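# Sequence first, then the predicted structure, then my questions.
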Amino acid sequence: MNKTWWKESVVYQIYPISFLDSNGDGIGDLRGILSKLDYLKELGVDVVWLCPIYKSPNHDNGYDISDYKDIMEQFGTMEDFDELLREAHARGLKIMMDLVLNHTSDEHPWFIESRSSKDNPKRDFYIWRKGKDGGPPNNWESYFSGSVWEYDDTTGEYYLHLYSKHQPDLNWENPDVVDCMHEMIEWWLKKGVDGFRLDAIAHIAKAVGLPDGDNPHHLPTVRAYDLFSNLEHVHTLLHQLYTELLFHYDIMTVGETSGLGPEEALSYVGDTRGELNMVFQFEHMQLDAVSGGSGKWDIRPWNLLELKKVMSNWQTVLHGRGWNANYWCNHDQPRPVSRFGDDGRYRVESAKMLATFMHMLEGTPYIYQGEEIGMTNIAFDSIEDYRDVETHNFYRDQLKQGASEEKVMQAIRQKSRDNARTPMQWDGTKEAGFTTGTPWIAVNPNYREINVEAALRDPDSILHYYKKLIALRKEHEVIVYGKYELLLPDDPEIYVFTRTLGEAKLLVILNFFGREPELQLPPELDLSAKELLISNYAVAGDDDLGGTVRLRPYEARVYMLQA
């Protein structure tokens, strides 16, 4: 078994603009993060993942980078970052940067040169094509709706952007681009950063010839999505990055790779591949989307049997061959307690249950800021209150197609990326202690009840429960490296699994709903010696697991069966 620090770590993701504002301008910043390093250390996490802090015009909250070697002015200075890195390391915390390699900002000097003329030396740093039949070069659709092509008057050609028109895709077929990106990455590594989350890394290679594909949102024969995602050349480029550079540093890497299952993921994270440590999979994030519908916005109820199938597949296929990155939430996803739990009556119980599940799986757990206090989705009344470019594009396009505003807003309140982007709720004072000014996006009104200060005072809070989960993971090696086995696969309400490492066996029991189902464990499970490690109810339930046990709403229990 290959034991490494990044397998044993717990990662905390920070969305800087919404974490903590230190100077009253309504925008979170590096000095705000610096002031909360002790909070993160006390929580027990090991790695702090920073969403992009590079210089950017901020059309997509920093994922449009105009200078990879400078800091966005609203976040502070490079001196602030250097101090943050030093102080984090002094506390035993590692810093993982969010790195966008697929595209830059349209205000990056490379793109400014590229669009200036067809014979500029930087022209082929990006993907330019002539139009076809009076329109774009092909029919690919952007992730933010509309064509991936933007016409540019200066040279009379189109440039490709899988995301916003302000995020032109780099041309990784150009060796000069590869060299420039490697040099930039090494610059950060020499500065002392401890790893990278590679944004949209599955898209850095496109199909030769850029052919048309079927609409990616409908049942396909050849989906456009397959023409710019997870192509073989991506692996060539990542292996080159690893062998020439990353191999020489003891860092962690995680890739954002949508559209693949665990077998395909092994081509990125297999122990002998020499590419990435782990990838974020999206299959469980798509369980509440209508298959063949218009992306994530067509919502359906998710069911536990599908979740079991997806998660069990990833747990079993990667065991001993690769490594999982486990998460419920990030800056692009709704709050888990609102999506998979109950953000009303059973908010505390369901948030603890969801946390138990994610921290007891094999793989590195990721906590998104505010998840540890059970922050919920936001329900703004007006589209004007939302800031996310994807949300505004969806709203505009749906109204053009004749959808009712009420229906569109209902989908936005469930799935908008801004659900995760409202300010961190530190205390019950005005603006939740996030800022002394006006926040860049409104604070969730429930901050008076849901905040860090209140959670720290309450020994039975979600926050203290997270601390216990993280401490257990550091205490019991079986939680990190144990083999996963699903029990009761056909039970529609209860998720039960074991983790086994040598003589140690962990039993995890999770009621995923607000009802009180009966649990009857398989008779062959040896329950003769058991110890309750953690439960999300203050008073433990019936400990006689040998018979039929009635679970309470969203109840979670973890037992050590053998030690």
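Nice, thanks for sending it over.
# Please count neighbours and contacts with C-alpha atoms only from this point.
Will do.
# which residues touch residue 421?
15, 18, 331 (C-alpha atoms under 8 Å, 6 or more residues apart in numbering).
# all helices for the stretch 351-500 of the chain, in order.
For the stretch 351-500 of the chain, the helices defined by DSSP state H, counting those that start in this stretch cover 389-400, 405-415, 452-457, 462-475, 477-481.
# which other residues reach the longest one?
Surrounding helix 462-475, the residues in contact under the criterion C-alpha under 8 Å, 6+ apart are 8, 10, 42-45, 348, 351-352, 355-356, 359-360, 372-374, 452, 455-456, 479-480, 534, 536.
# what comes up buried for that helix?
462, 463, 464, 465, 466, 468, 469, 470, 472, 473, 474 (16 or more other C-alpha atoms under 10 Å).
# Could you export those as JSON lines, including distance to residue 33?
Output for those, formatted as JSON lines (distance: C-alpha to C-alpha, whole Å):
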{"residue": "462", "distance to residue 33": "21"}
{"residue": "463", "distance to residue 33": "18"}
{"residue": "464", "distance to residue 33": "21"}
{"residue": "465", "distance to residue 33": "23"}
{"residue": "466", "distance to residue 33": "20"}
{"residue": "468", "distance to residue 33": "23"}
{"residue": "469", "distance to residue 33": "23"}
{"residue": "470", "distance to residue 33": "21"}
{"residue": "472", "distance to residue 33": "26"}
{"residue": "473", "distance to residue 33": "25"}
{"residue": "474", "distance to residue 33": "25"}
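# Comparison target, given below:
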Amino acid sequence: MIDDTGPTPRRGGWPIAPVIYEIYPRSFRDTTGSGEGDLRGVMEGLDHVASLGVDAIWITPFFVSPHVDGGYDVADHRQVDPRYGTMADFDRLVSRAHDLDLKVMIDQVLNHTSDQHPWFQRAIEGDAEFADRYLWVDPKRDGTAPNNWLSQFGPPAWTWNHKRRQYYFHQFLACQPSLNLRNEAVQEKHRAEIQCWRDRGVDGFRFDATTSYLYDTSLKDNPPASAEVQDKVSGENFVPYTYQDHVYDMLPGDGVAYTKKLRDWAGDDAFLLGEITSGNQSVELASQMVATDQLDACYTTDMPEGKGTPKVVADILSRQDKTASAWWMSSHDQPRHVTAAGDGSDRDARLFAMQCAVLPGPWMIYQGEELALPQPDLTKEETTDPLDLLYWPDGPGREGPRVPLPWHEGADHYGFTSGTPWLPMRWPHGKAVMRQSEEDGVAAFYTELLKIRKKYRLGEGSWTVEEATDHLLVLSRETPEGHFRAIFNHGQEPRDRADQEGDLVFSSEADDGLSARVGILLTRP
């Protein structure tokens, strides 16, 4: 059991364990007929988001970008990409969110830039000052790359540039050269960018790929991964990246301490969320990064990659020494979990939602999961995501959750756009926002669940894992509002709960028993 009422004091009006709704603006709502969502569309859809009872929104990158990697290849971190609107649109969005009592969190992509960024172009032209803001290295005598480092997508992490006759380093795509975050000019740039968005009313930041910020300057080869390590490295085990133990290309020495700079730049009242992409030792790294003068929480890929099973939840809880982990199942980078981890049913959508809701720490909801949206099937010709295409048809399925949100049942393109949506929309009947918000819809269930979570402060307090088998998870929770037992039957057969004493508080199904694929919350006697 761990006694912890939250990793940090309340900051800037933020709850200790906020519920954060992720918005991928390109697929949220289109107001121009371009077929792509925009910031005005986000603003117009905030009433629905606020009605769920969440505390904040996280908006993924809307910055100037060639959009090779979904906007995470940023060419200008301080300007709105015209495809999404204007800075005035962003200001109106922030104002509207605050009127609805929603905090606003945006992405900060500090690890890399687009290869179209002016800095990188200056480096290619031979400017030594700008070259030092990235990592350029001479080839070995035989012309090969400096070491064996691989990008997280699998191909080598080094790309040759014939003009400089050097290799440059990139943790992700070749069009995303990694920045040298030890460089003072890079640090000043990031500090100024963060301050720019704080000045515009942003309340917090989600930091992309925090475990990729720093590399060991020795540039030693990574050793092979042991079988145990390979099983834990983030990503499918057919991706060569998982064959290495990433001890030199990610977070050496002072990497964890770098989060203190992020806190200093963002201010004491901002809520800071870090993304952990290491896989190996992910929860332990999250715990090291969370402190009063560091981040407020981190999230790892353990939950979605492990399908949110009882043993996965128990493993995460056993490895963290505070409420460092934010809980989630789907995102713009992970397939929709009602299909990936469940059978696509509303029943499974409710089960996973309730499981996340009663776990200690922040909860991240991805747009459309409150509608129980399944993972769409896309053809290779319809797919644009480079990682999905690299391993087609066995890629991670990143494009599926980016299919635009259905708003109105029966309307052209479900009311998302008056034009042609950038990805085809083939949603099942009954999944639109205006349908699911009805009394018996999954969105209505989310709304009631969030009320229960807030009333009993389930994101706070201590926990004990009483039981975790292939199909059963039993948690004992103590919060500032009482003592509870949460029971989740992930199996396909009903279970007897006669020995589970306590009055029913809430259930993911209509009955109060342990039917198949159900979660229940009881008061502890």
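Structure received. What you are looking at is a predicted structure, and each value in this text was computed from that prediction instead of being measured.
# The spatially most central residue of structure 2 and residue 293 of structure 2, how far apart?
In structure 2, the centroid-proximal residue (C-alpha atoms, centre = their mean) is residue 331; its distance is 5.5 Å. Here the criterion is C-alpha to C-alpha, to the nearest Å. By it, residue 331 of structure 2 lies 27 Å from residue 293 of structure 2.
# these two touch, right, the residue nearest to the centre of structure 2 and residue 366?
Yes. The pair residue 331 of structure 2 / residue 366 is scored as a contact, 5.3 Å apart, by C-alpha atoms under 8 Å.
# what do these two both touch?
residue 22.
# What ranges does the stretch 151-300 of structure 1 have for its strands?
For the stretch 151-300 of structure 1, the strands defined by DSSP state E, counting those that start in this stretch occupy 157-160, 195-199, 252-256, 278-280.
# Please identify which of those strands is closest to residue 434 of structure 1.
strand 195-199 (25.6 Å; C-alpha to C-alpha).
# where's that closest one relative to the chain centroid, distance-wise?
11 Å (C-alpha atoms, centre = their mean, to the nearest Å).
# From residue 336 of structure 1, how far off is the counterpart of residue 274 of structure 2 in structure 1?
When structure 1 is aligned by TM-score structural alignment, residue 274 of structure 2 is paired with residue 255. Relative to residue 336 of structure 1, residue 255 of structure 1 is positioned 21 Å away (C-alpha to C-alpha).
# Pick the most buried one from the helices of the stretch 351-500 of structure 1.
helix 477-481 (a mean of 21; mean count of other C-alpha atoms under 10 Å).
# Other residues contacting it?
Contacts for helix 477-481 of structure 1 (C-alpha under 8 Å, 6+ apart): 7-8, 359-363, 472-473, 499-501, 504-506.
# And stretch 138-147 of structure 2, by the same measure?
Against stretch 138-147 of structure 2 from outside (C-alpha under 8 Å, 6+ apart): 137, 158, 165, 166, 167, 219, 220, 221.
# Buried residues, it. List them.
So stretch 138-147 of structure 2, judged by 16+ other C-alpha under 10 Å, has buried residues 139, 145, 146.
# between the contacts of helix 477-481 of structure 1, which is nearest residue 433 of structure 1?
Among the contacts of helix 477-481 of structure 1, and counting by C-alpha to C-alpha, the member closest to residue 433 of structure 1 is residue 359, at 28.6 Å.
# Show the contacting residues for the closest one.
326, 365, 469, 470, 473, 479.
# try 6 Å this time
Shown in contact with residue 359 of structure 1 (C-alpha atoms under 6 Å, 6 or more residues apart in numbering): residue 365.
# Return the residue of structure 2 aligned against it.
By TM-score structural alignment, residue 359 of structure 1 lines up with residue 357.
# And residue 445 of structure 1, by the same measure?
Using TM-score structural alignment, residue 445 of structure 1 pairs with residue 427 in structure 2.
# Tell me where the stretch 1-150 of structure 2 has helices.
Using DSSP H, counting those that start in this stretch, helices in the stretch 1-150 of structure 2 cover 39-44, 46-52, 87-99, 118-124, 128-131.
# Those into JSON lines, with extra columns for distance to residue 490 of structure 2 and mean neighbour count?
Shown next, in JSON lines, are those (distance: least, C-alpha to C-alpha, whole Å; neighbours: other C-alpha atoms under 10 Å):
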{"stretch": "helix 39-44", "distance to residue 490 of structure 2": "35", "mean neighbour count": "22"}
{"stretch": "helix 46-52", "distance to residue 490 of structure 2": "25", "mean neighbour count": "16"}
{"stretch": "helix 87-99", "distance to residue 490 of structure 2": "36", "mean neighbour count": "17"}
{"stretch": "helix 118-124", "distance to residue 490 of structure 2": "49", "mean neighbour count": "17"}
{"stretch": "helix 128-131", "distance to residue 490 of structure 2": "53", "mean neighbour count": "16"}
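# follow-up on the earlier one: would you mind measuring from the match of residue 359 of structure 1 to residue 450 of structure 2?
Distance from residue 357 of structure 2 to residue 450 of structure 2, by C-alpha to C-alpha: 7 Å.
# Walking through the stretch 301-450 of structure 2, point out its strands one by one.
363-366.
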